[in-house]
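> sequence and predicted structure, then a few things I'm wondering about:
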Amino acid sequence: MSRHLFQLFLFVFSCLPLTVVSLRCYTCVFPSISPMDCLRYPQECPVGQRCLSSTAVASQGTLRLVLYERSCAMPNQCGLSGEKHAAGLNFSYYNECCDTDLCNGAIGLAAPSRTGMVLSLIALPLAHIFA
């Protein structure tokens, strides 16, 4: 009898739909100019999306601006790199993705950059471009 019960269990289990679990990723409120400015909070991503870590770098003279972003992303956004022009600066960016819960939390150390009000004034108009 136990063998028949086991076979019935296997049959019922194989007929059940597989449950798809969403990935949880860190998301920044907006792209930040410093790893410490990235106010990360966990977010449940839509099914099929991955965790994104994006870094965009612009240099002009002695000014070096590094923007960081963390979010959920469609798989076609992963591994992309390129350039964007915003606020008179050319940004080189690179998107990396990962597939485990909260895997996009680590942020590398930024290269030394000039900070202050100038960066804040430049970063604010850029927030909507990289979001």
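Yep, that arrived.
> from now on I want contacts and neighbour counts done on CA atoms only, so please keep to that.
Will do.
> for the protein, which segments are assigned as strands?
Ranges of strands within the chain are 24-28, 40-44, 50-60, 63-73, 81-86, 89-98, based on DSSP state E.
> now the first one, how far from the centre of its chain.
Taking the mean of its C-alpha atoms, strand 24-28 sits 6 Å from the chain's own mean (Cα atoms, centre = their mean, to the nearest Å).
> name the nearest residue to the residue nearest the centre of the chain, sequence neighbours excluded.
Residue closest to the mean C-alpha point of the chain, counted by Cα atoms, centre = their mean, is L52 at 2.4 Å. Distances taken as Cα to Cα, 6 or more residues apart in numbering place C97 nearest to L52, at 4.5 Å, with adjacent residues excluded.
> okay, pairing it with this:
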Amino acid sequence: MADLLRYLLIVSALTTPGLSLSCFTCLDLTGAYCTGSPVTCSAGYSCVTSLSVTTVGSTNQSLSLSRGCAAANQCNITGSLTFQYGKVKIVTSCCDTDSCNATIATLPADNATVNGLTCRTCASDTTDYCYTDATLQCNGAETLCGRMATYLSGTASVTNTIRGCATPSVCNILGNVNGAFGSLNTVVKTFCSSGCVGLQGTFYLSSLMMLILMKIIF
């Protein structure tokens, strides 16, 4: 019995949130595969794989993938944001052993069912805010209006924003996550509301999402 109790205590200690994992960190802006060097994550963080698909118009589509460290509220997220020029979809999945690579999750399916929400929609490649009288009928699970302001600093400096219909899963990502890939520092601030008049609330998305949104505007 003593040996069994000791074994259980060891297992519990190894799986207790708060221990630091070593996770690979990498970024691929042209596909769905990347490898990198391991880094030590903050206590309680998991190893995350994040896949984004950006569609502009009906045919222009690009995939991007990143691996790194993530807090629990950044794990197992499936969401999207639709604006006047296209759509961004993102999925994240996590694992909790040293140097693990989480399996890439399935992207959310398109849903053309109108849900009754109308949001303003616009895009800017020069500022972190845009406003327009143009509106967008929201579909499926995109039941909130969202505005994403993106920032890139380091060897390049870029600020832009998109505005449209967003899923709650995107809007509920909390925390302050600043990303660094080589000499580039990235952050995304997102504001959400239940209607098109006035967006409120703020949070930071993963650095990968920032880079994908940056590519949409250009």
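Thanks, I have the structure now. Just so it is clear, the structure is predicted and the values come from calculations on it, not from any experiment.
> one step back: just the strands of structure 1: most buried one?
Stretch with highest mean neighbour count among the strands of structure 1: strand 24-28 (a mean of 25; mean count of other Cα atoms under 10 Å).
> tell me the helices and strands packed up against it.
strand 40-44, strand 50-60, strand 63-73 (3 or more Cα pairs under 8 Å, 6 or more residues apart in numbering; DSSP states H and E).
> where does the shortest one end up in structure 2?
When structure 2 is aligned by TM-score structural alignment, the counterpart of strand 40-44 of structure 1 is residues 36-40.
> quick one: contacts of that stretch?
20-26, 99 (Cα atoms under 8 Å, 6 or more residues apart in numbering).
> ok, 10 Å please
20-27, 66-69, 98-100 (Cα atoms under 10 Å, 6 or more residues apart in numbering).
> and the longest helix anywhere in structure 2, what does it pack onto?
For structure 2, the longest helix by residue count, based on DSSP state H, is helix 2-15. Judged by 3 or more Cα pairs under 10 Å, 6 or more residues apart in numbering; DSSP states H and E, helix 2-15 of structure 2 is in contact with no other helix or strand.
> which residues touch the alignment partner in structure 1 of D98 of structure 2?
In structure 1, the residue paired with D98 of structure 2 is D101, using TM-score structural alignment. When contacts are counted by Cα under 10 Å, 6+ apart, D101 of structure 1 touches 22-26, 42-44, 50-51.
> before we move on, what about Y93 of structure 1?
So Y93 of structure 1 contacts 54-58, 66-68, 80-84, 130 (Cα under 10 Å, 6+ apart).
> closest to A123 of structure 1 out of those?
L67 (8.1 Å; Cα to Cα).
> give me the neighbour count for the residue nearest to the closest one when sequence neighbours are not counted.
Counting by Cα to Cα, 6+ apart, I33 is the residue found nearest to L67 of structure 1 once chain neighbours are left out, at 4.7 Å. Per other Cα atoms under 10 Å, the neighbour tally for I33 of structure 1 reads 25.
> surely I33 of structure 1 is in contact with V66?
Yes. Using Cα atoms under 10 Å, I33 of structure 1 is in contact with V66, at 5.6 Å.
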